[in-house]
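A.B. asks: Mind folding the following:
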Amino acid sequence: MSQHTSGAVAQTSSAQKLPLLTLTAMVVGSMVGAGVFSLPRNFAQATGVLGALIAWTVAGAGMLMLAFVFQTLAVRKPELNAGVYAYAKAGFGEFPGFFSAFGYWASACVGNVSYWVLIKSTVGAAVPGFGEGDTLLAVAVSVVGVWAFHFMIVRGVKEAAAINKIVTIAKLVPLLLFVVILTVAFKADVFGANFWGGQQRSAGALFEQVKATMLVTVFVFLGVEGASVYSRYARRREDVGRATVLGFLSVLALFASVTILSYATLSKAELTGLRQPSVAGVLESVVGGWGAALISVGLIVSVLGAYLAWTLMAAEVLFVAARDDDMPAFLKRENRQGAPVTALVMTSVLVTAVLAITLFSDDAFTFTLKLCSSLSLVPYLLAAGYALKLTLTRDGYEREARARRKDLVVAALAVVYTAFLIFAAGLEFLLLSFVIYAPGTILFIITRRERGRRVFSPAELVLFVVAVVGAVIGVAGLASGLITI
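C.D. replies: Okay, here's the model as predicted:
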């Protein structure tokens, strides 16, 4: 990081410092969003109780390794801010770092679109004009919401962070009530009938079931790096790692409980047929209409809070990348309240554009969920790879052999897990990711030209060509109908 950037970050940190509780609330607030309210139906479409238990074990262990990676990197590389982006650049160079920053930002924007889709689908249960959240009326209202939030956030990051902490507490109440009620109403016979999730009981069938849930688990866990992204606002550096792990473990317990208990309430076929948000339908089957109403209100509060947190994180990544001369200079601009106003404008513009695309999607929520997850995989893989590289090169571990061995195992498991996620996502969403990554390279070219530098090194040119070829194949697939949204 350049001296200019370090100074700017130091000034921002001294002006706005967040304690452990607020950082943890940001991690929880980032992860507990749209995803948790869609878990019963999404899991039932893929698997039964046994597959769900295995999936949460795999996802929980894998994401915990990633959480430990972010905790370790936050402590060992305190000079690196904005988490995911900074780690990719430090480990593998400027162009991979740019891809990580741009991909993470695009992932957050697409995820924000899924939030608006789910809100309008929830309202659509009472107002038919909103449909499944992808009608013209639903998109128009969502766009108004996007820019209303935009103007609230530009008033100041600190105020928005305080609002997020309050929202995080408020939205957890209906979810915790859901877990308590379903625990009391547990139906052992229904749970047993849902155990295998299908007629085939082979290891191969079970593997395919678990694989089919992986992008869903990625989506609900997005935000595990939340505290690292807000490194420059932390009151104490060690709080970044603590908030990451504490927030993760709390959310894992909640997600697994919501999923597994739903299998003890309705049959797999009934869960699969529920309207999203499926948590509302599950609770309604136990307590009646007021349960669906409670969940619907909780969802709207939850999703708006998550939208706030993710908009902040997206803009923060662009802003810090620009401060570090890895994005165009216009993204450095702050307003009087210290909000990265130009980065926020770009974020709101992309969210608006993707909202418009959902008008042409067969299943807008599922499409945005999977694309959001796919875009996040490259940044996660590069961050885990950087942690592994540090242990292999002994960078910072010269006199800590025991700590190096532990961190080596953790980083290696995180790399294996994220690589498996890319495999589980499948070729379709990898190509769609390239469709977004390749045009984004324009920002990298602008940045290099601003610095008077050569646009691509030979290795960077190879990576760029791979991205362009992938994008061309992706566009061809969309045009021919081989890839559908």
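A.B. asks: When you work out contacts or count neighbours from here on, use the C-alpha atoms and nothing else.
C.D. replies: Will do.
A.B. asks: Just give the nearest non-adjacent residue to Arg330, would you?
C.D. replies: In this structure residue 330 is Phe, not Arg. With C-alpha to C-alpha, 6 or more residues apart in numbering as the measure, Thr342 is the residue that lies nearest to Phe330, at 7.0 Å, once sequence neighbours are left out.
A.B. asks: neighbours around that neighbour, how many?
C.D. replies: Using other C-alpha atoms under 10 Å as the criterion, Thr342 is surrounded by 19 other residues.
A.B. asks: That one reaches Lys332, doesn't it?
C.D. replies: Yes: when contacts are counted by C-alpha atoms under 8 Å, Thr342 is listed as touching Lys332 (7.4 Å).
A.B. asks: ok, now how distant is Ala253 from Ala314?
C.D. replies: Ala253 sits 26 Å away from Ala314 when distances are taken as C-alpha to C-alpha, to the nearest Å.
A.B. asks: Those two - which one has more neighbours?
C.D. replies: Of the pair Ala253 and Ala314, Ala314 is the one with more neighbours under other C-alpha under 10 Å, namely 25 against 12.
A.B. asks: any idea which helix or strand carries the nearest residue to the more buried one once chain neighbours are set aside?
C.D. replies: Leaving aside its chain neighbours, Ala314 sits nearest to Trp105 (4.8 Å; criterion: C-alpha to C-alpha, 6+ apart). Here Trp105 is covered by helix 94-124, with elements defined by DSSP states H and E.
A.B. asks: and that helix, what other elements does it pack with?
C.D. replies: Using 3 or more C-alpha pairs under 8 Å, 6 or more residues apart in numbering; DSSP states H and E as the contact criterion, the neighbours of helix 94-124 among helices and strands are helix 34-37, helix 84-92, helix 136-153, helix 289-323, helix 341-357, helix 364-393, helix 427-450.
A.B. asks: And this one, please, so the two structures can be compared:
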Amino acid sequence: MSATEASPAAQKLPLTTLTAMVVGSMVGAGVFSLPRNFAQATGVFGAVVAWVIAGAGMLMLAFVFQTLAVRKPELNAGVYAYAKAGFGEYPGFFSAFGYWASACVGNVSYWVLIKSTLGALVPGFGEGNTLAAVAVSIVCVWGFHFMILRGVKEATAINKVVTVAKVIPILLFVLILAITFKSGTFHANLWGDGPLFEQVRATMLVTVFVFLGVEGASVYSRYARRREDVGRATVLGFLGVLALFASVTLLSYAALPKARMEGLRQPSMAGVLESAVGTWGAVLISAGLIVSVLGAYLAWTLMAAEVLFVAAKDDDMPAFLRRENRHGTPAAALVLTSTLITAVLVITLFSDDAFTFTLKLTSALSLVPYLLAAGYAVRLGGTVRQLLVAALAVIYTAFLIFAAGLEFLLLSCVVYAPGTILFAITRREHGRRLFSPAELVLFLVVTAGAVVGVIGLATGFVTI
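C.D. replies: So this is what the prediction gives:
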């Protein structure tokens, strides 16, 4: 549908519909893994602190994206456009490449989670990273690839099914666990092991993963019946999702001892609900997850290819990534996207906990685009409130990079450094010098991090 055709309807979306769009963009596969991921890191008290920090920090980021969308409407090439406007072409390239790579690795986590779910019925799939699981996942990746090539660009009907499939099981999970609440079990799970700061830090990449898509709220401005509804929808939708995620996490502590949750297979929500109501609970969660994840995979694959395609059209990626097929699908960008997804799937064969690895790497790769966007908002200035929100978003994102730890910082460099090849091709196409002095320094730092990361992988200092 063209922008002209969409515009009449675009002015008629009420607050409730906008809020639902915000919720739909954030509720994905990550919520189904929360009980085990949190139990491995902390207890009830640490979980409360973690969600308060994550909620406040991500809300600041949501406000940043909303403000930038209003103040800089001409920067409509995606989240990386803010990095380019604020810090130059090479950081802008890194932001686009990191956002794309984050989406691709996130898609790998979907296949791992699906195969882990099916592993309860098909032992050969294990925890989603056995040879059989990876082989089937790769076949599915390229099956989706060729389906999208045939012009599957609008997935409205699929997304409606997906939204129902993922939200109803989660709401039932919360309702059932609230009814069957075991106060003794909850009290026994109050405290985790070790310093509280380290417990909370261990949850941060998990919270980032489940909130990925928060920046999507800013694109709904043009659909609003009233402009002020966008800010309200952002807050209402975000708070609703935060309440849902926190409820899933905290109520799980009342269903099973922490030690048992730590050992659940993913999706751990299935095991928690099964302990409360029996086998049908696990079936309900598993079925909802598979439909949800397949729909999310389609949406995020399209989004990942679109990031490369739009960046190429703006001369920030090589020209070959602008190629479309006769169905209007960005074919070259889609090939690169499916290729990276396949490569990371193969890497999961060597991971002890493939889902957690891909979850944390997805989050770590997304931090550079988020940090640069927040930094641009600070440089842009504005009212005292706008500056305070932007500064808090920078502080929160910088803390996330610290919380990610050295391992995932080095692994991010291993992904980012080879991506510079695309930057070099782009510069050469336009007959420009490869690096400015500042860009050269950044390249050398990232390359050094990548070398250390590869050596760390070879020696066991860095593990996946």
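A.B. asks: that older thread, what residue in structure 2 is paired with the residue nearest to Phe330 of structure 1?
C.D. replies: Using TM-score structural alignment, the partner of Thr342 of structure 1 in structure 2 is Ala332.
A.B. asks: Need the nearest residue in space to the counterpart of Gly375 of structure 2 in structure 1, chain neighbours excluded.
C.D. replies: Taking TM-score structural alignment, the alignment pairs Gly375 of structure 2 with Gly385 from structure 1. In this structure, Gly385 of structure 1 finds its nearest non-sequential neighbour in Val415, 6.1 Å apart by C-alpha to C-alpha, 6+ apart.
A.B. asks: give the contact list for the equivalent of that neighbour over in structure 2.
C.D. replies: Structural alignment places Val415 of structure 1 opposite Val394 in structure 2 (criterion: TM-score structural alignment). Val394 of structure 2 sits next to 371, 374-375 when contact means C-alpha atoms under 8 Å, 6 or more residues apart in numbering.
A.B. asks: ok, and the most crowded of the residues you listed?
C.D. replies: Per-residue neighbour counts (other C-alpha under 10 Å) across the contacts of Val394 of structure 2 peak at Ala374, which has 32 neighbours.
A.B. asks: residues near the equivalent of Ala120 of structure 2 over in structure 1, how many?
C.D. replies: With TM-score structural alignment as the criterion, Ala120 of structure 2 lines up with Ala125 in structure 1. A count of nearby residues for Ala125 of structure 1, using other C-alpha under 10 Å, gives 15.
A.B. asks: Skip the chain neighbours and tell me the closest residue to Ala125 of structure 1.
C.D. replies: Setting aside the residues directly before and after it, Ala125 of structure 1 is nearest to Gly131 in space (C-alpha to C-alpha, 6+ apart), at 7.6 Å.
A.B. asks: wait, the one you found sits on Leu118?
C.D. replies: No: counting by C-alpha under 8 Å, Leu118 is not a contact partner of Gly131 of structure 1; they are 10.5 Å apart.
A.B. asks: In terms of neighbours, single out the busier of those two.
C.D. replies: Leu118 (25 against 19).
A.B. asks: Let me see the contact set for that one.
C.D. replies: With C-alpha under 8 Å, 6+ apart as the criterion, the residues that contact Leu118 of structure 1 are 34, 132-133, 276-277, 365.
A.B. asks: do Ser351 of structure 2 as well
C.D. replies: Remark: with contacts taken as C-alpha under 8 Å, 6+ apart, Ser351 of structure 2 is in contact with 129, 357, 463-464.
A.B. asks: What residue in structure 1 is paired with Gly98 of structure 2?
C.D. replies: Using TM-score structural alignment, the equivalent of Gly98 of structure 2 in structure 1 is Gly103.
A.B. asks: what does Val291 of structure 2 give?
C.D. replies: The alignment partner of Val291 of structure 2 in structure 1, by TM-score structural alignment, is Val301.
A.B. asks: Three-state assignment for the residue lying closest to that match once chain neighbours are set aside, please.
C.D. replies: The shortest distance from Val301 of structure 1 to any non-neighbouring residue, by C-alpha to C-alpha, 6+ apart, is to Lys171 (5.9 Å). Assigned with DSSP: H, G, I helix; E, B strand; the rest coil, Lys171 of structure 1 falls in the helix class.
A.B. asks: Can you report how many residues neighbour the aligned residue in structure 2 for Lys171 of structure 1?
C.D. replies: Counting by TM-score structural alignment, Lys171 of structure 1 lines up with Lys166 in structure 2. The number of residues packed near Lys166 of structure 2 is 25, by other C-alpha under 10 Å.
A.B. asks: Leu149 of structure 2 versus Lys166 of structure 2, what's the distance?
C.D. replies: Using C-alpha to C-alpha, one obtains 26 Å as the distance from Lys166 of structure 2 to Leu149 of structure 2.
A.B. asks: Ok, Ser33 of structure 2 next?
C.D. replies: As it turns out, when the distance is counted by C-alpha to C-alpha, Ser33 of structure 2 lies 31 Å from Leu149 of structure 2.
A.B. asks: Those two: which is more packed in?
C.D. replies: When neighbours are counted by other C-alpha under 10 Å, Ser33 comes out ahead of the other of Ser33 of structure 2 and Leu149, with 24 against 19.
A.B. asks: what's the mean deviation for the helix holding Trp105 of structure 1 versus structure 2?
C.D. replies: Using mean C-alpha distance after the TM-score superposition for structure 1, helix 94-124 of structure 1 ends up 0.4 Å from its aligned counterpart in structure 2, as a mean over the superposed pairs.
A.B. asks: That helix to helix 84-92, inter-axis angle?
C.D. replies: Computed with axes from the mean of the first three to the mean of the last three C-alpha atoms, to 10 degrees, the direction of helix 94-124 of structure 1 lies at 150 degrees from that of helix 84-92.
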